[in-house]
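Chemist: heads up, no residue letters with this:
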């Protein structure tokens, strides 16, 4: 088993993202040596945990000045609308440039929910991606929500502006694996991933498509990699080849639908940011704006 899978399954409050950061910083050692995140753990390996205990004692710093957009509060969770360009989690306990830091400034109790520096957040969005993201209110709520993510029982919907004229819906089922740096690659032997892409508006010049995208798993860069492999990369994607006419990735997590045991079904909708709507109107006109509006209700999808 890979070390970035092995440790989170056995140490409370750890995510694969945290493990990757500790490996990159060379604080996580195996048998006294740095390793890659893909290192296969073997019987007899010695993995000192001083870095883990330091993380558990670290306190996330609040950012009371940063903007925080709350979509909805329920007794068990809080939904936020993350801005594009804002990291989900801080890189270290000294860093305050992250959504989690803004959350604990307004909701101090969430500093004790979830893993180190998570601020109660139960999943992630890429820094460049905007949209809906959930935090749990208590440790028990955190575990219940994380279980839904692990079992793929959360409906995750996005809107994306794709390069090219997508003439039909796509059901992309291709494995994924890490390639290098921040880049992922298609790998038949990698982690399973399924992405559904539905065109909802087309540019008059046929150079772009506004699409509703649903993913089952939520792998790193899943939508970006799958759409690029289908020759329709997300506009503004500098990693996978999207057009360069925008200064950011035009991908927005627009809705989440889930049911926690003992609770009613919850649907959370995140309005796209102003720049996303600007490009939507510029390239797709009223048809594009109307298509986004129709996604506001779960019964209309």
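Modeler: Arrived safely, thanks for sending. In this text, all values refer to a predicted model and were calculated from it rather than measured experimentally.
Chemist: please make it C-alpha for all contacts and neighbour counts, starting now.
Modeler: OK.
Chemist: ok, residue 73 - contacts?
Modeler: Residue 73 makes contact with residue 79 under the criterion CA atoms under 8 Å, 6 or more residues apart in numbering.
Chemist: now do 10 Å
Modeler: When contacts are counted by CA atoms under 10 Å, 6 or more residues apart in numbering, residue 73 is found next to 79-80, 134-135, 137.
Chemist: can you count the residues close to residue 4?
Modeler: 22 (other CA atoms under 10 Å).
Chemist: so it sits in a helix?
Modeler: Yes. Assessed by DSSP: H, G, I helix; E, B strand; the rest coil, residue 4 belongs to a helix.
Chemist: for it, give its distance to residue 18.
Modeler: In this view, residue 4 and residue 18 are 9 Å apart by CA to CA, to the nearest Å.
Chemist: repeat for residue 52
Modeler: Look at residue 52 and residue 18: by CA to CA, they are 10 Å apart.
Chemist: and what of residue 228?
Modeler: Residue 228 sits at a distance of 27 Å from residue 18 (criterion: CA to CA).
Chemist: for residue 252, same thing?
Modeler: The gap separating residue 252 from residue 18 is 24 Å, by CA to CA.
Chemist: so the residue most central in space within the chain is in which element?
Modeler: Of all residues in the chain, the one closest to the mean position by CA atoms, centre = their mean is residue 125, 2.4 Å from it. Per DSSP states H and E: residue 125 is located in neither a helix nor a strand.
Chemist: over to residue 256?
Modeler: Per DSSP H and E, residue 256 falls inside strand 251-259.
Chemist: for comparison:
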């Protein structure tokens, strides 16, 4: 079932001296900041914007005293339906939500997962989110990655959060367990794109988009390492791809992790623990940003999920049993 949501928009403004000589699309972006410049340009081309009663092109200049009228229809067509799925909300106000996502929850509908997603849950929590792209979700976590996501609750906040992400002003910090023992922390600076053969996978490819991942060693075990990881960009599967690229893939990663590696002489209990950890060991533990409306600096932290904590306890016990 597809749902069509229609909002009639009628806005007016007068060109001030500060906007004199600017392009029409630039002036609209300043007059009506709730809407992206690309959307405003589209409305101009569709003839939905009049300056002193006449249509103009996006690049034409405007002058003081001219009256701008915008009449448009904002339509959202979506197949995503509200579902009563529990949400772990760490923060909520009229502008945004911060969600602590569990393992196994897909962020938004896609092939093979048309229901039971975080977006379905968000629409049940706040039906008004149906009027926003992807229910207000501005960034994502993989299905089996746990931790923090920020969600916009209105168009103005959505636009601003996207701008903050693009400017790398939303800080996302992760904890990851990798196979192997890196000598030291570092930075992986390598472009990521679709794998040239397996289109389901991502890979480091020359034609990919720029991607940079910073990591430092938090704790060492006998055959694994706990890392603090920070993203400077946000490509699909970025941490998973970058760590595999430098030959320290995430423990439990079913796509990029390769064969399970066991510490030599590990107990049956440790072997069972590692074999049962059936997802990539990755947790989005901290999220920080400047609130897009209030301007207040804010940060949230998510406790480690139970399976991740048990994994670390088991690796520590294995280390102690072998005196290393």
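Modeler: Thanks, I have it. Here the structure is a predicted model, which means the values were calculated and not measured.
Chemist: before we move on, the earlier item: matching residues in structure 2 for the strand holding residue 256 of structure 1?
Modeler: Alignment note (TM-score structural alignment): strand 251-259 of structure 1 is matched to residues 282-290 of structure 2.
Chemist: by how much does that stretch deviate from structure 1 on average?
Modeler: Its aligned residues in structure 1 lie a mean 1.0 Å from stretch 282-290 of structure 2 after superposition (mean CA distance after the TM-score superposition for structure 1).
Chemist: for whichever residue in structure 2 pairs up with residue 238 of structure 1, give its distance to residue 109 of structure 2.
Modeler: Aligned against structure 2 by TM-score structural alignment, residue 238 of structure 1 finds its counterpart in residue 254. Residue 254 of structure 2 sits 21 Å away from residue 109 of structure 2, taking CA to CA as the criterion.
Chemist: more crowded one of those two?
Modeler: Shown here are residue 254 of structure 2 and residue 109; by other CA under 10 Å, residue 109 has more neighbours (18 against 13).
Chemist: does the residue mapped onto that one from structure 1 belong to a helix, a strand or coil?
Modeler: Under the alignment (TM-score structural alignment), residue 109 of structure 2 maps onto residue 90 of structure 1. Look at residue 90 of structure 1: counting by three-state DSSP, its state is coil.
Chemist: quick check, the match of residue 238 of structure 1 in contact with residue 241.
Modeler: No. Applying CA atoms under 10 Å as the test, residue 254 of structure 2 and residue 241 come out as separate, 12.0 Å apart.
Chemist: the residue lying closest to residue 78 of structure 1 once chain neighbours are set aside and residue 206 of structure 1, how far apart?
Modeler: Spatial nearest neighbour of residue 78 of structure 1, excluding adjacent residues (CA to CA, 6 or more residues apart in numbering): residue 135 at 5.3 Å. Relative to residue 206 of structure 1, residue 135 of structure 1 is positioned 39 Å away (CA to CA).
Chemist: in which helix or strand would I find residue 171 of structure 1?
Modeler: Per DSSP H and E, residue 171 of structure 1 falls inside strand 170-173.
Chemist: which residues in structure 2 does that strand align to?
Modeler: By TM-score structural alignment, strand 170-173 of structure 1 lines up with residues 186-189 in structure 2.
Chemist: repeat for stretch 270-279 of structure 1
Modeler: So stretch 270-279 of structure 1 sits over residues 302-311 in structure 2, by TM-score structural alignment.
Chemist: looking at residue 252 and residue 18 of structure 1, which has the bigger crowd around it?
Modeler: Higher neighbour count among residue 252 of structure 1 and residue 18: residue 252, with 28 against 22, using other CA under 10 Å.
Chemist: who's in contact with the more buried one?
Modeler: Each residue near residue 252 of structure 1 by CA under 10 Å, 6+ apart is listed here: 81-84, 125, 128-132, 157-161, 212-213, 270-273, 276.
Chemist: against which helices or strands is the one helix or strand residue 199 of structure 1 maps to packed?
Modeler: Counting by DSSP H and E, the element that carries residue 199 of structure 1 is strand 194-202. Strand 194-202 of structure 1 sits against strand 155-163, strand 170-173, strand 208-215, helix 222-229, helix 274-293, with contacts defined as 3 or more CA pairs under 10 Å, 6 or more residues apart in numbering; DSSP states H and E.
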